[in-house]
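> I'll drop the sequence and a predicted model, then ask my questions.
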Amino acid sequence: MSQLKRNTAVKKGRNQTQGDVLAEKIPLHFKPHEEEMARDIQRESARVWNTVMTIHRLFWFKYGVWIDEAMMKEFLKGRFNVHSQDVQAIIETYYECWERTRKLHEEGHTEWRYPWRLKRFFTSTWKVTGITVEDGYLRLSNGWRKPPLKVKLPERLNGLAIKQVQLVWRRNGYWLHVAVVKPALEKVQGDAVAAIDPGEVHALTLTDGQEALVINGRHLRSLRRLRNKTLRKFQKAISRTKKGSNRRRKLLAAKYRFLNWIGAQISHAEHAVTKMAVDWCLERGIKKVYIGDPQGVRERDCGRHHNQRMGQWSFGRLRDLLEYKLKRHGITLEKIEERGTSGTCPLCGKYTKQAGRIYRCGDRECGFGEVHRDVIGAAGILDLAVNGRFTLGRKLPEMVSYARPVVLAPGQGHNIKAA
């Protein structure tokens, strides 16, 4: 983050509205003239980015001076046909990228390049001064004597304070990313801890030492498989067409429509899984949650089919969703190494590589088994987090519950149309 942007964030923090700032993503269905307006706005935003990058590099190559962010904002004031806040946001984005690259170079990562590529289109940003809400419509100013871009707000956003809006092109259409302030949620007052073992078959397994919840992830798995099989059919058909042909354009449009649909289904399922986990933690007054890091599992070579499943396993996405949802309730999420947690016997401490979903100890004298492997893993993560090691003869959860995420049937979503 640039110094000027950091100072601005500090000033905003002093007068911050009570609540949590969250991002809402709204698909847009523009009329032809509205789509042309959006395209012109993003072209002008790209011109701002190209100008900032050119001036910044030119002054360094010619005079050996890096222009700072405040000087660049003053120099480009009033020179573009977009709202002044959009110009400032683009300048801040450029300097943030530039400073992040400089820091990486100082750390030895010289393969990273400073911003250099010229853009044809660029994401446009509106801050508070360029946003007006009138009769359920979002009015986005485009500068002096320019017609505004108007979008109908969904009902769930009516009455909420809007901090920032971005116009984003994604695959084959425009989306609006709206940063809104939602009321703060009640914080957990307990001091209990829990652990989560993420999995590809069972999405999340939670335990607090007394109880355990295993959330099935087969719905997510089936959606990814459907995506792979359908994309294969599309790619096979597209490869037989000529570039620029009507057939190719129709196939690409159908492919993007499918990707948008399946992406929404996967995102909805991930939200359903994480909501179940958060609700479980709230019911038990959990204040801190430890989650296993399965990065080592993905690095193993176990054949192309298994490697594909591991590569598309979105445990990082689930962890991010969990982190922000738990944080709203004052619950912290901490990542912990999970090596050996699913294979170490809780009774004798011997490690045995497992092949099925039910744990079986490899020591014949011990003979421990008949417990879900992921429950053993979650209990092991909790043991490592609390005690720093695997304790022999540790007590396992007495009650294990199994649940499937509750998801809406396809086609129950609502399209948001532009004004």
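Arrived safely, thanks for sending. Numbering: from 1, shown residues only.

> use CA for all of it now, contacts and neighbours both
OK.

> Thr344 and Tyr351 touch, don't they?
Yes - using Cα atoms under 8 Å, Thr344 is in contact with Tyr351, at 4.2 Å.

> More neighbours: those two, which one.
Thr344 (24 against 16; other Cα atoms under 10 Å).

> residue contacts, that one?
Going by Cα atoms under 8 Å, 6 or more residues apart in numbering, Thr344 touches Lys350, Tyr351, Thr352, Gly380.

> Need the nearest residue in space to Val52, chain neighbours excluded.
Ile91 (6.8 Å; Cα to Cα, 6 or more residues apart in numbering).

> So that neighbour is in contact with Lys73, correct?
Yes - between Ile91 and Lys73 there is a contact under Cα under 8 Å: 7.1 Å.

> Could you give the separation of stretch 382-396 from the chain centroid?
32 Å (Cα atoms, centre = their mean, to the nearest Å).

> For that stretch, buried residues please.
Leu382, Asp383, Leu384, Ala385, Phe390, Thr391, Arg394, Leu396 (16 or more other Cα atoms under 10 Å).

> Gly362 - nearest residue in space that isn't next to it in sequence?
Thr352 (5.5 Å).

> re earlier: what about Ile91 and Lys73, which has more around it?
Between Ile91 and Lys73, counted using other Cα under 10 Å, Ile91 has the larger neighbour count: 21 against 18.

> Then that one would be within a strand, right?
No - under DSSP: H, G, I helix; E, B strand; the rest coil, Ile91 falls outside any strand and is assigned helix.

> Now do the contacts for it.
Shown in contact with Ile91 (Cα under 8 Å, 6+ apart): Trp49, Val52, Glu69, Met72, Lys73.

> take the one below as the second:
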Amino acid sequence: MKARVPWREKKYRPLSFSAKFGWRITPEGRLALSLGRGRGRIVLPLPEVRSRDGRPVSPGDWGEIRLCWDRNGRSWSLHIAYSAPGDALPAPVEGRPTVTVAIDEGVINPMTLAAPLPDGSMKVLVLNGRQGRSVKRYRNKAVARLTSRMSRCKNGSRKHRRLQAAKKQVEAKTERRLHDFDHQVSAKAEKFTREVHETWTEHHQTVSGPETVVGVRLVAGDVRGIEQNTNKKRRASRSTRQQLSQWSRGRQEDFLQYKTGLKLEHISEAHSSQTCPKCNTRTKVRGRDYVCKNKNCGFWCHRDAVGGVNIHTLAVNDGTFVPDPDLRVEVTYRRSQAGWSPLQRSLHAYHQDVLGRAGTGACREERRSAQNRATPASSTAAGVAVDCAALSDDPTTRKGAGRASAHAA
């Protein structure tokens, strides 16, 4: 009785062309998409398909092809499925060793992965989501501004159409950026999982034999449905509700499952960010740092890292918190996408200025080499920075030169 008739008919639907029947390669080397008997076919130049590792995929390995229309970008695209060599990680099987990788998902940090190492320590990777949040903020502000201007125009007018086209252009641009952002997050999570698997494989092969196979188990905290009914139940503020509704957690999980070839499990993450992993003391956390209120413990760590460690504990102990008094956590922070911080920009600009004033014929470095700079003569670069600082009487210049020399060293 609550169902409603659709008020607008969809004008664009994706067209699916099955392998060996819906599409084929013509003798001229072009791609032909069949629309059925008695109808003309769509003939396109043969696209070049490459796998994730950069290798070309021949049409013999292609599967279903879908022709999709992007209403925001106003363009057509071909989605080609293909079969790739089996590079999936081995799934857990009873009777053989298994390593568990726990994932704590969040809005600020999309994924925090935690896994044990053979030496007994816990390795944690925190992926920062600042780039994705900035893209969403830009989209929300731009769409709100254009929508406000459209509300003052007459529907169908020339200005209204121009504003609507600009709005779709912003949405298409940000969707491409967010799609790439989710790929970057899942790619770094996959790399972490494979590194942990290789470490445990080497360890077990050294102990048990070269033919030992180690399985991998992916477990994530269950936050599915957290964005539903937030407005009705008033469980969060307006800005938080907007962040939850725009959270691309599901797409990141799908990408990670596709790249690793594993099935992602979900378990309850209740109190995982409040419980101390060393003494089981529950502390209400405010901010991004977790400090245990037990004076005899004094455990301190990143809040998301604590959540990842506790999700791993729950996964391997059937949903029970088990304290580890000898816990050692190694936390690594990484950006999801390669980017520049304000400090890196200032250091790079100062480094370029020092090279220009040195007069030694040193060439100016490109921006891409400044993030992890390792110059051929690091000591010389540091010496030049110190000499320039000594010649300057400005205290701010000396401070900047000291930072630049430390960065070059």
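Yes, it's here. No experiment lies behind these values; they were computed from the predicted model shown.

> Kindly provide the TM-score of these chains.
The TM-score (TM-score structural alignment, normalised by the length of the second structure) is 0.65; 296 aligned residues with a Cα RMSD of 2.9 Å.

> Return the subset of the buried residues of stretch 382-396 of the first structure lying in helices.
Members of those lying in helices (criterion: DSSP state H): Leu382, Asp383, Leu384, Ala385.

> Closest to Tyr402 of the first structure out of these?
When those are compared for distance to Tyr402 of the first structure (Cα to Cα), Leu382 wins out at 19.2 Å.

> so what corresponds to that closest one in the second structure?
Using TM-score structural alignment as the criterion, the counterpart of Leu382 of the first structure in the second structure is His312.

> So the equivalent of Arg240 of the first structure over in the second structure, which state does it fall into?
By TM-score structural alignment, Arg240 of the first structure lines up with Arg152 in the second structure. At Arg152 of the second structure, secondary structure determined by three-state DSSP is coil.

> can you redo the ones in helices among the buried residues of stretch 382-396 of the first structure as a markdown table with distance to Ile336 of the first structure?
Converted to a markdown table, those look like this (distance: Cα to Cα, whole Å):
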| residue | distance to Ile336 of the first structure |
| --- | --- |
| Leu382 | 10 |
| Asp383 | 11 |
| Leu384 | 9 |
| Ala385 | 7 |
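
> which residues sit in contact with the counterpart of Gly22 of the second structure in the first structure?
Under the alignment (TM-score structural alignment), Gly22 of the second structure maps onto Gly130 of the first structure. For Gly130 of the first structure, the contact set (Cα under 8 Å, 6+ apart) comprises His83, Gln85, Leu140, Ser141, Asn142.

> Of those residues, which belong to strands?
Under the assignment DSSP state E, the contacts of Gly130 of the first structure contribute Leu140 to strands.

> still on that earlier bit, could you measure from the match of Leu382 of the first structure over to Arg288 of the second structure?
20 Å (Cα to Cα, to the nearest Å).

> May I ask which two of the contacts of Thr344 of the first structure are separated the most?
Among the contacts of Thr344 of the first structure, Thr352 and Gly380 lie farthest apart (Cα to Cα), at 13.8 Å.

> Counting neighbours around each, name which of these two comes out higher.
Counted by other Cα under 10 Å, Thr352 of the first structure and Gly380 do not tie: Gly380 has more neighbours, with 32 against 16.

> show me what contacts that one?
Residues near Gly380 of the first structure by Cα under 8 Å, 6+ apart: Thr341, Ser342, Thr344, Pro346, Phe390.

> What does the first one correspond to in the second structure?
If you follow Thr341 of the first structure across to the second structure using TM-score structural alignment, you land on Ser272.

> what's the neighbour count on its match?
Other residues near Ser272 of the second structure come to 24 when the count uses other Cα under 10 Å.

> again, but for Leu259 of the first structure
Leu259 of the first structure has 17 neighbours, counted by other Cα under 10 Å.

> Excluding sequence neighbours, find me the nearest residue to it.
Here the nearest residue to Leu259 of the first structure in space, its sequence neighbours aside, is Arg227; by Cα to Cα, 6+ apart that works out to 7.7 Å.

> counterpart of the one you found in the second structure?
By TM-score structural alignment, Arg227 of the first structure lines up with Arg139.

> where exactly do the helices run in the stretch 1-150 of the second structure?
Taking DSSP state H, counting those that start in this stretch, the helices of the stretch 1-150 of the second structure run over residues 130-150.

> got the angle between the helix ranked longest in the second structure and helix 130-150?
The longest helix of the second structure (DSSP H) is helix 158-208. Here the directions of helix 158-208 of the second structure and helix 130-150 differ by 160 degrees (axes from the mean of the first three to the mean of the last three Cα atoms, to 10 degrees).
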